[in-house]
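Enquirer: This is a predicted model, with the sequence first.
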Amino acid sequence: MNFPAQEELSDRRKRSLRHARWLEIGTIFYNVTEAGISVTAGLLSGSPALVSFGFDAAVEAISASVLFWRLVSEESGVAQSVLSRRTKVTLYVLSLVFLLLGGFILYESIEKLASQKQPDFSLVGVVILCLSLIVNPMLSFRKRRVGKKLDSHELIMDSREQLICLYMTVVVLAGLLLNKYLGWWWADPIAALLIVPYVLIQAWKAFRKAQNAGH
């Protein structure tokens, strides 16, 4: 990646940086709210898929915060070498949080399958999932578009994280509804397990990009 110095930043790039920064601020606020509601609803209903969804939202808030720091760094005009190091840090953090999320989901899903405990239905959980079906595609599309304008691997990775959340939303919502209307108690933990491979793939991709950042 090539990061121009502050005095060389074009007006177009400055606008794109501001746009990206506000997208990350919106992501932080929405996902903190989403995480609190989802985890609480999941714990009360005994749904590992809903709890996993909430923790994914927390991961998104963390990665958005780190990426916000990276974007502000470029806007403030720090040296290219510093930007390169911060890009590496951002991508390594994304890789780590993806990995931790995958491990947590795997543990929760297997534990629920082993106990064969049927989760209760959560109307609050369904509402937040339906809201996420609207919000996350919008955020992903905008981040990817701005990321391409800025030639920012980390912003594009962040847009993919929004797609993970969209994928999770569909899977978790299906699990909750199958459990509610067909009595398939195992649909909820299985829904959570289906998320794990994609999360781990994204962890590996972020790690590889971190290794190559600045080369």
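Expert: On my side now, so go ahead.

Enquirer: drop to CA atoms for contacts and neighbour counts, all remaining ones
Expert: OK.

Enquirer: which element is residue 74 on?
Expert: In this structure, residue 74 sits in helix 48-75 according to DSSP states H and E.

Enquirer: Setting the sequence-adjacent residues aside, check what's closest to residue 96.
Expert: Using C-alpha to C-alpha, 6 or more residues apart in numbering and skipping residues adjacent in sequence, the residue nearest residue 96 is residue 203, 6.8 Å away.

Enquirer: Which neighbouring elements make contact with the helix or strand containing that neighbour?
Expert: Using DSSP H and E, residue 203 sits within helix 196-212. Judged by 3 or more C-alpha pairs under 8 Å, 6 or more residues apart in numbering; DSSP states H and E, the packing partners of helix 196-212 are helix 80-115, helix 153-182.

Enquirer: can you rerun that using 7 Å?
Expert: helix 80-115 (3 or more C-alpha pairs under 7 Å, 6 or more residues apart in numbering; DSSP states H and E).

Enquirer: I'd like the next helix or strand past the helix it packs on.
Expert: Taking DSSP H and E, what comes next after helix 80-115 is helix 123-150.

Enquirer: So what angle separates the directions of that next one and helix 153-182?
Expert: Here helix 123-150 runs at an angle of 160 degrees relative to helix 153-182 (axes from the mean of the first three to the mean of the last three C-alpha atoms, to 10 degrees).

Enquirer: In helix 123-150, which of the residues would be classed as buried?
Expert: Residues 125-126, 128-129, 132-133, 136-137, 139-147, 150 are the ones in helix 123-150 that count as buried (16 or more other C-alpha atoms under 10 Å).

Enquirer: can you check stretch 99-114 too?
Expert: For stretch 99-114, the neighbour count (16+ other C-alpha under 10 Å) marks 99-102, 104-106, 108-110, 112-113 as buried.

Enquirer: now stretch 17-35
Expert: In stretch 17-35, counting by 16+ other C-alpha under 10 Å, buried: 17, 20-21, 23-25, 27-28, 30-35.

Enquirer: Tell me which residues are up against it.
Expert: 54-55, 57-58, 60-61, 64-65, 68, 71, 128, 143, 146 (C-alpha atoms under 7 Å, 6 or more residues apart in numbering).

Enquirer: One more to weigh against that first structure:
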Amino acid sequence: MTAGGEVDRRVVLRRRIRLLVTATITYNVIEAVVAIAAGTVAGSVALIGFGLDSVIEVTSAAAIAWQFAAADPERRERTALRIVAGSFFALAAFVTVEAVRTVTTGDEPDRSTVGIVLVAVSVVVMPFLSWAQRRAGRELGSASAVADSRQTLLCTYLSAGVLVGLVLNALLGWWWADPLVALGLAVVAVREGRNALRGEVCCTPTRLDDACGCAPGCTAPCCAGASR
């Protein structure tokens, strides 16, 4: 790829990341409103927590939108990484508190068909957004974009856990299933937050037509485990 071609490709990748982040923010705002409303009606801590988790995801995505709104996004990379890492820790803290409170109080929520449909849609939509952003972030060499894609993927796992909890509660009355799954996800969130803080920035790609966009031997979180 020529130097001019690489410049053009970077412009395309930055635009793609901005569009994906915009889509993520838009979806999560709608998701938050519907989940909190449905959770309030059903008295479901899991659904309300799911909606507030969407707010945290918006914060993470907004940090990436802010970064890539600049003429030179790389200069804002470290700050964006810290914000994304903070959102991981906030997610872990919130999920832990809500899960423990749900288990200790034994509050059994009502069934929520709206909640089940909403979370099921999220399980389908969010993995695609995460995959597309992670792929663009790796090719561009942006650790913050990759970290945010992992935040989105983690929220997908949380969505799956909430969905399992809602379905088991609706069918079998197992209201405790969701908080137990959530506690496991909180551990994963802490790990991802630490990786984001330690990872700092991505290795600079040797060329943009690499399969994963990472320099050979790169061990940064954005490149680790990438298929070449």
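Expert: Perfect, thanks for sending it. No experiment lies behind these values; they were computed from the predicted model shown.

Enquirer: Drop the TM-score for these two in here.
Expert: TM-score for the superposed chains, counting by TM-score structural alignment, normalised by the length of the first structure: 0.86, backed by 202 aligned residues with a C-alpha RMSD of 2.2 Å.

Enquirer: which one among the contacts of stretch 17-35 of the first structure gets closest to residue 12 of the first structure?
Expert: residue 146 (11.0 Å; C-alpha to C-alpha).

Enquirer: which residues touch the equivalent of residue 144 of the first structure over in the second structure?
Expert: Taking TM-score structural alignment, the alignment pairs residue 144 of the first structure with residue 134 from the second structure. By C-alpha under 7 Å, 6+ apart, the contact list for residue 134 of the second structure reads 145-146, 149.

Enquirer: Against residue 142 of the second structure, how distant is residue 134 of the second structure?
Expert: Residue 134 of the second structure is 9 Å from residue 142 of the second structure, where distance means C-alpha to C-alpha, to the nearest Å.

Enquirer: And residue 126 of the second structure, by the same measure?
Expert: 20 Å.

Enquirer: again with residue 125 of the second structure
Expert: 23 Å.

Enquirer: Repeat that for residue 66 of the second structure.
Expert: Plainly put, residue 66 of the second structure is 14 Å away from residue 142 of the second structure if you go by C-alpha to C-alpha.

Enquirer: Comparing those two, which shows the higher neighbour count?
Expert: Using other C-alpha atoms under 10 Å, the more surrounded residue of residue 66 of the second structure and residue 142 is residue 142, with 27 against 13.

Enquirer: Isn't the more buried one up against residue 203?
Expert: No. Using C-alpha atoms under 7 Å, residue 142 of the second structure is not in contact with residue 203, being 8.3 Å away.

Enquirer: Can you tell me which of the contacts of stretch 17-35 of the first structure is nearest residue 196 of the first structure?
Expert: For those, the nearest to residue 196 of the first structure is residue 55 (13.0 Å; C-alpha to C-alpha).

Enquirer: What lines up with the closest one in the second structure?
Expert: Counting by TM-score structural alignment, the partner of residue 55 of the first structure is residue 52.

Enquirer: Quick check: the residue lying closest to that match once chain neighbours are set aside vs residue 49 of the second structure, distance?
Expert: Excluding the flanking residues, the one nearest residue 52 of the second structure by C-alpha to C-alpha, 6+ apart is residue 32, at 6.3 Å. Computed as C-alpha to C-alpha, the residue 32 of the second structure to residue 49 of the second structure distance reads 9 Å.

Enquirer: Which neighbours do these two have in common?
Expert: Contacts common to residue 32 of the second structure and residue 49, judged by C-alpha under 7 Å, 6+ apart, are absent.

Enquirer: so the residue nearest to residue 96 of the first structure touches residue 91, yeah?
Expert: No. In this structure residue 203 of the first structure lies outside contact range of residue 91 using C-alpha under 7 Å: 9.3 Å.

Enquirer: And those two? Which one has more around it.
Expert: Shown here are residue 203 of the first structure and residue 91; by other C-alpha under 10 Å, residue 91 has more neighbours (28 against 24).

Enquirer: Next up, the contacts around the aligned partner of the more buried one in the second structure.
Expert: Counting by TM-score structural alignment, residue 91 of the first structure lines up with residue 81 in the second structure. Neighbouring residues of residue 81 of the second structure by C-alpha under 7 Å, 6+ apart: 144, 196-197, 200.

Enquirer: Now rank those residues by neighbours and give me the top one.
Expert: Most surrounded of those: other C-alpha under 10 Å gives residue 144, at 34 neighbours.

Enquirer: In contact with that residue, which residues?
Expert: Taking C-alpha under 7 Å, 6+ apart, one finds 64, 77, 80-81 in contact with residue 144 of the second structure.

Enquirer: Please convert the residues you listed to TSV, extending it with distance to residue 71 of the second structure.
Expert: As requested, these are arranged in TSV below (distance: C-alpha to C-alpha, whole Å):
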residue	distance to residue 71 of the second structure
64	13
77	12
80	15
81	18
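
Enquirer: nearest to residue 7 of the second structure, of those residues?
Expert: residue 77 (18.5 Å).

Enquirer: Select the longest helix from the second structure.
Expert: helix 3-42 (DSSP state H).

Enquirer: so who does residue 153 of the second structure touch?
Expert: Applying C-alpha under 7 Å, 6+ apart, the residues near residue 153 of the second structure are 126-127, 130.
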